[in-house]
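Engineer: Here is a sequence together with a model predicted from it:
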Amino acid sequence: MTDQQLDLDAIQTRANAATPGPWCTDSWEIYQGTEYEPGLSMWIGETCRGTSSLEQDRADAAFVAAARTDVPALVAEVHRLRARVAELEEAGTYARSALAALCYDLEDPGSNALGALYEISRATTGVEAPRDDAALALAKHASEVLEHTADIADPEPPEASFFGDYGPQVADWLRRRATDARRTPAVLPSSGA
């Protein structure tokens, strides 16, 4: 279910319009209150009897009675979690921006910093955020790795290439990929314009 399908306001409106809770059950009938009191508890409704078994009818009634307090609690929890996710997304986009600037500016930020930048970028995918240098920093690193690997694929004589006679072709292909990475860094979905 997506956020658009789960209309918390409509769910809360229906819950608010229902008879105030808590609700309880004596078997298959549902009453207002925490415990059924004959002649005093307000009758809410009942589940269908005889559908499969008495135990099933009682379980259905217990579920409906508990829903009166469970549903508002679940709506409140979803609101709390959504607010927390928004806080974490905001912190993540700030961290991504700061780490991207650091990684981009340093000659060798190190694999831990680049790995952290990659993970923060993944964690904030789809989050509206101001443009940052995460894609540029990761592309710069990818380009450098490809260039270094190309140098290994086509070493200076008298060293022999791991790729044998294909070393120069492999190196050429890797250098083209490095140029492509520098020219058109992957656009992170979480980066704004």
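Structural biologist: Everything's here; your move.

Engineer: For the rest of this, base every contact and every neighbour count on C-alpha atoms.
Structural biologist: Noted.

Engineer: ok, how many other residues are close to residue 182?
Structural biologist: Residue 182: 19 surrounding residues under other CA atoms under 10 Å.

Engineer: wait, what's in contact with it?
Structural biologist: 136, 139, 140, 143 (CA atoms under 8 Å, 6 or more residues apart in numbering).

Engineer: Throw those into a markdown table and include secondary structure, distance to residue 69 and neighbour count, thanks.
Structural biologist: As requested, the contacts of residue 182 are exported to a markdown table (DSSP: H, G, I helix; E, B strand; the rest coil; distance: CA to CA, whole Å; neighbours: other CA atoms under 10 Å):
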| residue | secondary structure | distance to residue 69 | neighbour count |
| --- | --- | --- | --- |
| 136 | helix | 50 | 22 |
| 139 | helix | 52 | 23 |
| 140 | helix | 54 | 20 |
| 143 | helix | 57 | 23 |
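
Engineer: Structure two is appended below for comparative analysis:
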Amino acid sequence: RSQLEEFVDDKSCMYVFDRGYLDYKKFDQMVDEGYYFLTRLRKNAVIRSLKTIKLPEDSEIISDEMIVIGSTQTRCENTFRLIKIYDNKGDILNLITNRFDLSAKDIADMYKSRWAIELFFKWIKQHLNIKTFYGRSEQAVHNQIYAALITYGLHVLIHLETNSKETYLKITRLLKASLWDSPDMWISA
């Protein structure tokens, strides 16, 4: 939550983030400054419905409402849009945004596309073995990701070339253990 201000700097963008950034005062500030956002609301959030927005009959959206969020002590000054959708597990997700000009389906699709990005980063964490970034510049991050992708590609090539039945993890361990050995050992194995 403390880093949100550093990410939000372009008023032509729609910021899509998870409920870890839930901060009602920040939402009001973003609306007042002209930023658009979309986030997931916690299940126990206090909301008051002002108006129900009619949905098309064939819509996959559960509901679309104009709301006020927060209790009497922490209530937001601005009104928001609450869109309820089902996730892939069948659970209900409560999405809030300050965009009233887009369809509920477009907003739901934006949030769902966020999951594709989450899955991409999950794959990077699991397969590229990047624990920390050694540089903070964009070029430093790119270089480290490229090096990790090349390493992963070499692992895959070794796996294919040796027709190994071993798992990716076991090949990685063998490579680390025999880093300075002759590559002939792989061919004979």
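Structural biologist: Looks like it came in fine. Computed from a predicted structure; not experimentally measured.

Engineer: Post the TM-score for the overlay when you can.
Structural biologist: In this superposition the chains share a TM-score of 0.23, using TM-score structural alignment, normalised by the length of structure 2; 75 aligned residues with a CA RMSD of 5.5 Å.

Engineer: Identify the farthest-apart pair in the contacts of residue 182 of structure 1.
Structural biologist: 136 and 143 (10.3 Å; CA to CA).

Engineer: re earlier: let me have the contacts of residue 182 of structure 1 in a markdown table, adding distance to residue 114 of structure 1 as columns.
Structural biologist: Compiled in a markdown table, the contacts of residue 182 of structure 1 are given as follows (distance: CA to CA, whole Å):
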| residue | distance to residue 114 of structure 1 |
| --- | --- |
| 136 | 12 |
| 139 | 11 |
| 140 | 11 |
| 143 | 13 |
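
Engineer: Between those residues, which sits nearest residue 71 of structure 1?
Structural biologist: Distances from residue 71 of structure 1 to these, taken by CA to CA, are shortest for residue 136, at 45.8 Å.

Engineer: out of everything not next to it in sequence, what's closest to residue 31 of structure 1?
Structural biologist: residue 43 (4.5 Å; CA to CA, 6 or more residues apart in numbering).

Engineer: The one you found and residue 23 touch, don't they?
Structural biologist: No - Residue 43 of structure 1 lies out of contact with residue 23 (CA atoms under 8 Å); the separation is 9.5 Å.

Engineer: Show the residue spans covered by the helices in structure 1.
Structural biologist: Using DSSP state H, the helices found in structure 1 span residues 8-17, 54-105, 111-123, 134-153, 167-183.

Engineer: buried sites along the last one?
Structural biologist: Just to be clear, that refers to helix 167-183 of structure 1. 167-168, 170-172, 174-179, 181-182 (16 or more other CA atoms under 10 Å).

Engineer: next one: the first one
Structural biologist: For helix 8-17 of structure 1, a neighbour-count test (16+ other CA under 10 Å) marks 8, 12, 15 as buried.
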